[in-house]
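Visitor: no FASTA, just this:
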């Protein structure tokens, strides 16, 4: 559906977090009059229409995350009045018109990300080179024309991507900020030589200039002043240009990759020892996982224990929390050199010690965005207490972790308590308690469970008026292959007279008991309470339908009882927990 205009009446609203849904329609003008709004996250929806000019009234809003929608029209120049805006993420929309030069007046702007829009006929305003607060500028694939931006006046710029446009002319020769990690000018129509100002940038990870009309010499000392310890690497992509000269021998460190294919220098008879750089090589964005090698013995398998790899207590085993997490606009191309810094940043933001956080895996996604799986471990103990689980969850879901300059804004994809799920407040009333689901896995196979529930509900409603009359009727004789007709006495004996010690769960239909049948078979006995009783004919119909449901992930119906105003269904007992517990890692 659409975002209701009544949201504009919530004067206390601070966080509007609607990302990752199926929302359609336009942005209500009324949102622009919410006085305390700090963050608008509507990314990854299907919202269309223009950005309301009323949003220029949001004096406290710091985050505009509206990427991956179908927004159209021009970016309102009135947004330049926003005194608190730090992140402007509008990439992957249908925006058009010209880029407003007025955005350079925003006093706190850190990230501008407008990739994959259509600003055909527009150039990059030169005033963007004067946004002194800017950390990241990404204008990839925006149909921009005119000269490349001179970004030498942005003192803290760490990431510049103006690739896949129609920019022309020479590359500005001014020296970029020393903390820049990524420069991407590829797939344009730039000409002239590669400036020497790209040499000596100590944090550079990637310099991409492929598919232009650059000529002259190949730079031979871009890697100067870069410390390649700690798995640092550098990609220099110059392929498909018109480079003809090698002024000095190329003697890069092992961690430097140079791509020269498609340049005249690769076919020149006078150039020696560069064949290794003239191969057609694709550049893969690095991803991976934390090194889990350990000399410790395996942890106990009775609970989901894992080794805390960096614990000051050697070989300590603990049960972690799992978090799926995404960096929405990171300021680097290669995460590996920043992994230790990220662990320190996020653990500090969560008030944890650095060793309590582990980056289990990370993977680059389209954007580029960085998705990672995190593990959070308790502090030198085997378990988190319930208060700490709730605190950590609230830190993530309340956006209480301070944004980082280099790591940018984050997104919580999922907070997975796993084994700790029982300490979190229930958001909805469950039809089964945890104990009941340990004994019965009726819902393991979704289609069968839904079918059974619908049939039972229809039967209950249709015959509710006849229940009292039919309870006094003579029991119908049933004979179903593989399903036992059990007496009340047999089931009472199997469950110690339905004692509380045998109780394993309770729901709206009644209670579930663990029992041992006369032949030694373990069973889960579902005893229907008086308010849920059916007529014998309807009960027989339900048993007949349930007896036909067979699947390896669905527990079998082994028996029933219909006597003495009692109705019971008997299922096979599953001692190893239910499907949900195994999927979430909380099986005990």
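Guide: Thanks, I have the structure now. Please read these numbers as outputs of a predicted model, since none were measured by experiment.
Visitor: okay, CA-based contacts and neighbour counts for the rest of this
Guide: Fine.
Visitor: Quick check, central residue of this protein?
Guide: residue 413 (3.3 Å; C-alpha atoms, centre = their mean).
Visitor: Please tell me how far it sits from residue 258.
Guide: 36 Å (C-alpha to C-alpha, to the nearest Å).
Visitor: would you say the residue nearest to the centre of the chain is within a strand?
Guide: Yes - counting by DSSP: H, G, I helix; E, B strand; the rest coil, residue 413 is found in a strand.
Visitor: I figured it hits residue 328, correct?
Guide: No - proximity of residue 413 to residue 328 does not meet the contact threshold set by C-alpha atoms under 8 Å, at 11.2 Å.
Visitor: on that earlier part again, any idea how far the residue nearest to the centre of the chain lies from residue 79?
Guide: In this view, residue 413 and residue 79 are 29 Å apart by C-alpha to C-alpha.
Visitor: Farthest from the middle of this protein: give me that residue.
Guide: Most distant from the centre of the chain: residue 474, at 58.4 Å, with distances by C-alpha atoms, centre = their mean.
Visitor: quick one: that residue from residue 543, how far?
Guide: Separation of residue 474 from residue 543 (C-alpha to C-alpha) stands at 17 Å.
Visitor: repeat for residue 346
Guide: If you go by C-alpha to C-alpha, the gap between residue 346 and residue 543 works out to 54 Å.
Visitor: Equivalent analysis for residue 371, please.
Guide: 47 Å.
Visitor: cool, and residue 385?
Guide: Distance from residue 385 to residue 543, by C-alpha to C-alpha: 44 Å.
Visitor: putting a second one here so we can go through both:
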């Protein structure tokens, strides 16, 4: 007895475990289906998505730019592929997303959806160089894993959300080159601020409209910042003393603001700084003493009103200086010669000051000197010691006003020019290329990926140093190769300093081998190297950003390689030719003996081959009420398939309106070449359709399998699709009672298919475009091209999921196991369409989720007022039974089929709703709406696109 009890307990535990596992697996399946639905909704908002985005599963079908882990979308990287559109709120439903990079797509516009805050696992958000605008959503601060945020070079407006202070893992924060305004937020009690970003290394906030003072609280010894780039804003007040506490700082740009007062005396505590920009402000205190900043390369304090002073001796102690920019800083006295002997000094600009006396380079001035600009000072003597290679400018000094010196080269103001450097060819002669092609450094013609790479704070100023560009070029190439990208070579050209003192270069990246073009995946991967800062330039170049140009030369075809034919191949072909002659002789004998077998096989493969419709001979289809038409008969009834009779086209082919000799109007679906199916399949389909006879199903009148043609002939339904009426295209006004009757009619049609057809049938593509309305607005379910007999569907796992996204049963989508409850799910979506007149997926919102969210409040009419079709009215008296109607619809769209009702239960529920509303469910309308104008832009048989096996195809396409 004890053993039995133990066995029973173990059995119960096993059953319970399997049940829990099944629920977990089904939940996982539902999540995956939802992800696909929302990814599809994103795609619907975008143009120019990759051609590889076909198939029902982006993970299994390996969509370009989509990375999955355990069938969950974890990364979307679609940089630089010319996307056009907006980011819809559906992005927030991809709960496993970790990386989103849509950089260099200028056609991406609109605001950044607040739904981005739902991506709790997002670590990288990269939208560099797009066309986004509007304020930064406060929800950005609710991304606990976010470590990399690059939103630069867009049109974002409004303030920096204080909530950004919650991003404890953020290390890269780039919002430069936008229209961001307001002050720099710091924490205040429960309100977070930027001062809490202790792990941040980069504050790139330049080229915005930030205003107000730099808060003293912003900086502390806990900060680990390397770059503080606040250039070209509207910041006022003084530099806070707390800035000197950030001992990790390497680059500081506060130039082009409205800062005033003294530069803090403790700024020289920042001994790791290599680039310091304080120019173009309103500083009016003494020159700061920078003694101790031993690795400072670039110093620019130009255009400030410092207290007049002589050039301080500590200038010459900055032995790492390459660039000294002190234009218009009220300097006076003689220029000390030891400035020019700093070992790496390249540029000294001291123009527009009060410097006087003798200019003397000294006996050991640096050979690195390239520019000395003393324009507009009071220098009267130049003590020249031999020859010098630097460009010396003394224009508007007394020395150049003397008659003797006016012809001296240093009195010629000249023009500041940028370098004409470009990467030289690699020991070859540049190729002559066609339109839009460029000769690479290896002298091959191709279509390179191009863009501008900008360095925000380079440590040098000599733009003519080719060695430094060679170093940069090599580092880029090494980075691309280490990421296993198909790059043959890179070239740099046209280095220049722009108005922001950024160093800009044109970058061309050439495809590898014999390939002339990159495909989209390759471009996206290359772009990610730069947008994600995977590429690290040599230290001398400092922080950078890359802006790609449009790439219009994608090659998404497989890339073959052209090879010359070797001697071995030629010999092989010759030997093969001899063998081929012998084989032809043998094949001739064999073909003679197989002729009879081939003829028999042809008859077998073409079941109509020996069938004479008049005599009933051959393998005649078992038709019930449908007839066979000859090609000539249908040609005659459609006026030779005239253009005037053409009422549209689809993936299956063209559809024509025809009139039979007895006056019956028909719709003839004529398959185009390439879409025709095998004879057996076509025969099976028409046999299935010919058995379907119900007033709520569109009737098959006949077919044509003649002269290589495959055509289906249906009854012509005059008032088009339910979708057309809901959208207003037909002019028919559908009030609540008419919608109830249409719902009941369509439900009865599906009930017939599931229970009374012989054999029972699963429709597999129920949607509002496959429900037609006749002259009495009687609903007729149509288009059985994807249908399957119930027994066959239940005993086999389908190899290809078919249906329409938004209507498709998620359980069927993931398990590929089809049953009649899949039709029930789709019908539930149609019911929601009937009350909202909205698409299942519209503007990135899924209708099921919308209704669920609205119902959570539980108010009058389930709080659906915002999404109900306005034509219906908004009062409970006008919409009697609406809440019960919604209850039925939501039961139909349950996640698991076992929890959904059968169609006969749905029919009974709708009948009860109609009776409670005072309507007899068995009395049909006698006429259409008085507002009906009889004008339609499309025919009911030409439905919008469905989703079959992961690829879009017309609803006309047969199964």
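Guide: Everything's here; your move. Keep in mind the model is a prediction, meaning the values are calculated, not measured.
Visitor: Give me the nearest residue to the aligned residue in the first structure for residue 502 of the second structure, chain neighbours excluded.
Guide: Counting by TM-score structural alignment, residue 502 of the second structure corresponds to residue 369 in the first structure. Take residue 369 of the first structure and drop its neighbours on the chain: the residue closest to it by C-alpha to C-alpha, 6 or more residues apart in numbering is residue 328, 5.0 Å away.
Visitor: counterpart of the one you found in the second structure?
Guide: So residue 328 of the first structure corresponds to residue 456, using TM-score structural alignment.
Visitor: burial of its match, as a residue count?
Guide: If you count neighbours by other C-alpha atoms under 10 Å, residue 456 of the second structure ends up with 22.
Visitor: That one: what's it in contact with?
Guide: Each residue near residue 456 of the second structure by C-alpha atoms under 8 Å, 6 or more residues apart in numbering is listed here: 501-503, 542-545.
Visitor: Pull out the buried residues from these.
Guide: 502-503, 542-545 (16 or more other C-alpha atoms under 10 Å).
Visitor: The stretch 101-250 of the first structure: strands as residue ranges?
Guide: Counting by DSSP state E, counting those that start in this stretch, the stretch 101-250 of the first structure has these strands, from start to end: 111-113, 136-138, 145-146, 159-161, 166-170, 182-184, 189-192, 206-208, 213-217, 234-237, 242-245.
Visitor: Which among those strands is found nearest to residue 419 of the first structure?
Guide: Closest approach to residue 419 of the first structure among the strands of the stretch 101-250 of the first structure (C-alpha to C-alpha): strand 111-113, 38.1 Å.
Visitor: Kindly name the residues of the second structure that line up with the closest one.
Guide: Using TM-score structural alignment, the partner range for strand 111-113 of the first structure is residues 251-253.
Visitor: Check the mean deviation of that stretch from the first structure.
Guide: Between stretch 251-253 of the second structure and the aligned residues of the first structure, the post-superposition mean distance stands at 0.6 Å (mean C-alpha distance after the TM-score superposition for the first structure).
Visitor: Show me how far that stretch is from its chain's centre.
Guide: 34 Å (C-alpha atoms, centre = their mean, to the nearest Å).
Visitor: Could you list the buried residues of that stretch?
Guide: For stretch 251-253 of the second structure, using 16+ other C-alpha under 10 Å, the buried residues are 251-253.
Visitor: Next: stretch 272-291 of the second structure.
Guide: 272-291.
Visitor: Straight-line length of it, end to end?
Guide: Stretch 272-291 of the second structure end-to-end distance (C-alpha to C-alpha) = 12 Å.
Visitor: and if you look at stretch 541-557 of the first structure?
Guide: Using C-alpha to C-alpha, the two ends of stretch 541-557 of the first structure sit 14 Å apart.
Visitor: pull the longest helix from the second structure.
Guide: helix 2-44 (DSSP state H).
Visitor: for that helix, packing partners?
Guide: Helices and strands touching helix 2-44 of the second structure, by 3 or more C-alpha pairs under 8 Å, 6 or more residues apart in numbering; DSSP states H and E, are strand 72-77, helix 810-815.
Visitor: can you tell me what part of the first structure the first one aligns to?
Guide: Alignment of strand 72-77 of the second structure against the first structure: no match, by TM-score structural alignment.
Visitor: If you tally nearby residues, what's the number for the nearest residue to residue 842 of the second structure once chain neighbours are set aside?
Guide: Leaving aside its sequence neighbours, residue 842 of the second structure sits nearest to residue 41 (C-alpha to C-alpha, 6+ apart; 7.7 Å). Applying other C-alpha under 10 Å, we find 24 residues neighbouring residue 41 of the second structure.
Visitor: and what of residue 130 of the first structure?
Guide: When neighbours are counted by other C-alpha under 10 Å, residue 130 of the first structure comes out with 17.
Visitor: you'd agree it is up against residue 106?
Guide: No - Residue 130 of the first structure lies out of contact with residue 106 (C-alpha under 8 Å); the separation is 10.9 Å.
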